[in-house]
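Student: next one to model:
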Amino acid sequence: MSSRHVEGMKCTLNMFTFNFGCIDKSQATQGESAVQNAVPVAQQIPSKVQIDKECIKNPITVKVEDMEVRLVDPYDVVNHLKTSELKDLVALQADRAHSDLIPGVYEGGMKIWESTFDLGSLVLKKVPNIFDNKSTLDLGCGSGVLGILALKMGSKSVHFHDYNSEVLSLVTIPNVSLNDENSLDRCQFWSGDWESYDQVDNTRFDLILTSETIYNAKNHKKLHDVIKSKLNPGGAAYVAGKMYYFGVGGSMKGFRQTVENEKIFDVTSIWVSEEGVKREILLLEHTKAS
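Tutor: Below you'll find the predicted structure:
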């Protein structure tokens, strides 16, 4: 099976834009009004789903530092879905609405967002041994790039969480399988709203990786609380995102203020972009008092 190699972050991001109108979560709109805003209840998605061979026959290869990750091409997934009987999937609803994001319905899981590469590069360059025999949660995983890196770098287990179950079934699980089918035995896949995910699964993790999940200010406290419930004492959570998301109000400053107000974690800025769109990575660790 041959794969296409995508060089560079900008090309990769363009490749994952579909033909949707929005190119950034900061520009996201509600989309078509017919879509119902029903919060999905958390559920575990079986890792041994039937992977459609049509969707994985032409994988893309992206690079994070020197690490290669093979991924399904979301163009292939969406185009295949259009010819299937599955007409009500939220990915197709988003495609018809010409949007990468329909808040509360489809949270952009089939697109790789820029901060994913920021965080992946940082941990590979600065703390490459951080995954050794550690349990990892890829929170808001989308395509699962960060979790796949964790598997490649020695995590003993990786859980992937995304808002939409079909993202996990159509994209995340096939991506994990493309990189190492045997690694599925070390994985669990969970979908649903963060609050209900917290209620149905009590697993805790040594590491939590999350990118582009602070774009909606209304969810800052909910994100903080799921990290609080999922992070082991002595563990670390890495949160990557843009400094500000126009249109939906989220910001790294606002999320950091939420964390500081709760007094559960010490929060440190460990990386800031030096060019282009302003982005940042925060490190959350339990306070010494906790």
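Student: from now on I want contacts and neighbour counts done on CA atoms only, so please keep to that.
Tutor: OK.
Student: and residue 275, how many neighbours does it have?
Tutor: 7 (other C-alpha atoms under 10 Å).
Student: compare with the first, here's sequence two:
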Amino acid sequence: MATIASKYDAPSKVPVGVDPNRASIARVYDAFLGGKDNYAIDREVYHRVREVAPEAQDLAWSNRNFLIRAVRFLVDQGGIRQFLDCGSGLPTAENTHQIAQRIAPEARVVYVDNDPVVIAHGNALLDENDYTHFVAADIFQPQDVLQNPQVRGYLDFREPIALLQVGTLHHYTADNGGELMQEYVDALAPGSFVAISHFLNPGTAEHQALAERMENVFIHSPMGSGRFRSKAEIMKFIPGLEIIPPGPGMAPDIVMSDMWWPDGPRLRPLSQVEECSAAVVARKPPS
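Tutor: Here you go, the predicted model:
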């Protein structure tokens, strides 16, 4: 595995765990969502981003709300009964297993994270849920995840799986993320789905400066990651997949996270920060 580790290097390589002097991706997201499972070092990242983007909390909620809608779609319309949720973070309300199993109680969910605090929280919450499991692995080392005996034991890779990378890939800051995702896609059965949400640099005069300021704060914060990619760059994460149209009468494309099949008509405009979060759901063509 040494070759894989050197090929896909990322800030997640060394788990932060309970070290209060290092910001954790999971705990920073918890702070963004208004949770209590975070330290001062994590809240420092949140406050730094808010200094350049007062509505920064919208980034986390755009991710979370997209996850809810996407999982509902994948279970109800996609017929998916297996989920591999990468970089799940600390358990909050409306987690993947809760959404999926509300529709299909037999749906199996495997959460993958390499932060021991996340694993401990997750295992405590799911002690009596036989269809949901937490696995310790680095999501930016695909073979470590795909060859993990627990992952292979809980999920049947001969059948369609939904691979979730919601709010994760922007923490992989190298330029070979397409290759990384290709390894995941190659392992999925035809008819599987990939769902991604990612920080977006829209490239417009109105938004580019904001996206670049937020990226600069994230990358130079104690967390050390948070890349805002263009739609063309995000497209590389879904190699060879068929994009699901993101709304009625819309062409298949990457859209702002809040605009992916919203629950109803939008009565308020998106904030500039919300316009800096993108989402896509795509399917591996059936054989």
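Student: overlay the chains and give the TM-score.
Tutor: A TM-score of 0.54 describes the superposed chains when it is computed by TM-score structural alignment, normalised by the length of structure 2; 191 aligned residues with a C-alpha RMSD of 3.4 Å.
Student: look up how far residue 279 of structure 2 lies from residue 229 of structure 2.
Tutor: Distance check for residue 229 of structure 2 against residue 279 of structure 2: by C-alpha to C-alpha, to the nearest Å, it reads 12 Å.
Student: just give me the neighbour total for residue 230 of structure 1.
Tutor: Number of residues near residue 230 of structure 1 (other C-alpha under 10 Å) recorded here: 21.
Student: what sits in contact with each of residue 229 and residue 279 of structure 2?
Tutor: residue 198 (C-alpha atoms under 8 Å, 6 or more residues apart in numbering).
Student: higher neighbour count, these two?
Tutor: residue 279 (28 against 24).
Student: just the strands in the stretch 151-290 of structure 1 please.
Tutor: Shown for the stretch 151-290 of structure 1, the strands assigned by DSSP state E, counting those that start in this stretch span residues 157-162, 187-191, 205-211, 231-242, 265-272, 279-286.
Student: any chance of CSV for those strands, columns distance to residue 9 of structure 1?
Tutor: As requested, those are exported to CSV (distance: least, C-alpha to C-alpha, whole Å):
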stretch, distance to residue 9 of structure 1
strand 157-162, 22
strand 187-191, 26
strand 205-211, 15
strand 231-242, 15
strand 265-272, 17
strand 279-286, 14
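Student: so which of the ones you listed comes closest to residue 40 of structure 1?
Tutor: strand 187-191 (7.9 Å; C-alpha to C-alpha).
Student: what range in structure 2 matches that closest one?
Tutor: Aligned by TM-score structural alignment, strand 187-191 of structure 1 falls on residues 132-136 of structure 2.
Student: buried set for the matching stretch?
Tutor: 132-136 (16 or more other C-alpha atoms under 10 Å).
Student: could those go into CSV alongside distance to residue 3 of structure 2?
Tutor: Shown next, in CSV, are the buried residues of stretch 132-136 of structure 2 (distance: C-alpha to C-alpha, whole Å):
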residue, distance to residue 3 of structure 2
132, 31
133, 28
134, 25
135, 22
136, 20
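Student: what's the counterpart of residue 162 of structure 2 in structure 1?
Tutor: In structure 1, residue 162 of structure 2 lands on residue 207 (TM-score structural alignment).
Student: wait, its match touches residue 137, no?
Tutor: Yes: taking C-alpha atoms under 8 Å as the definition, residue 207 of structure 1 is a contact partner of residue 137 at 6.3 Å.
Student: neighbour-wise, which of these two wins?
Tutor: Under the neighbour definition other C-alpha under 10 Å, residue 207 of structure 1 and residue 137 were set side by side, and residue 137 has more, 29 against 24.
Student: so that one, which of the three states?
Tutor: Here residue 137 of structure 1 takes the strand state, with states given by DSSP: H, G, I helix; E, B strand; the rest coil.
Student: tell me the counterpart of it in structure 2.
Tutor: Superposed on structure 2 with TM-score structural alignment, residue 137 of structure 1 falls opposite residue 84.
Student: and if you look at residue 168 of structure 1?
Tutor: Counting by TM-score structural alignment, residue 168 of structure 1 lines up with residue 119 in structure 2.
Student: contact partners for its match?
Tutor: 113, 134-136.
Student: out of those residues, which is nearest to residue 215 of structure 2?
Tutor: Nearest to residue 215 of structure 2 among these, with distances taken as C-alpha to C-alpha, is residue 113, at 23.0 Å.
Student: leaving out sequence neighbours, find the closest residue to the closest one.
Tutor: Of all residues not flanking residue 113 of structure 2 in the chain, residue 87 sits nearest, at 4.8 Å (C-alpha to C-alpha, 6 or more residues apart in numbering).
Student: the one you found against residue 115, yeah?
Tutor: No: counting by C-alpha under 8 Å, residue 87 of structure 2 does not reach residue 115; the two are 9.0 Å apart.
Student: re the thing from before, and the two most separated of the contacts of residue 119 of structure 2?
Tutor: Top of the distance list for the contacts of residue 119 of structure 2 (C-alpha to C-alpha): 113 and 134, 7.6 Å.
Student: what lines up with residue 98 of structure 2 in structure 1?
Tutor: Aligned against structure 1 by TM-score structural alignment, residue 98 of structure 2 finds its counterpart in residue 148.
Student: neighbours around that match, how many?
Tutor: Neighbour number of residue 148 of structure 1 under other C-alpha under 10 Å is 24.
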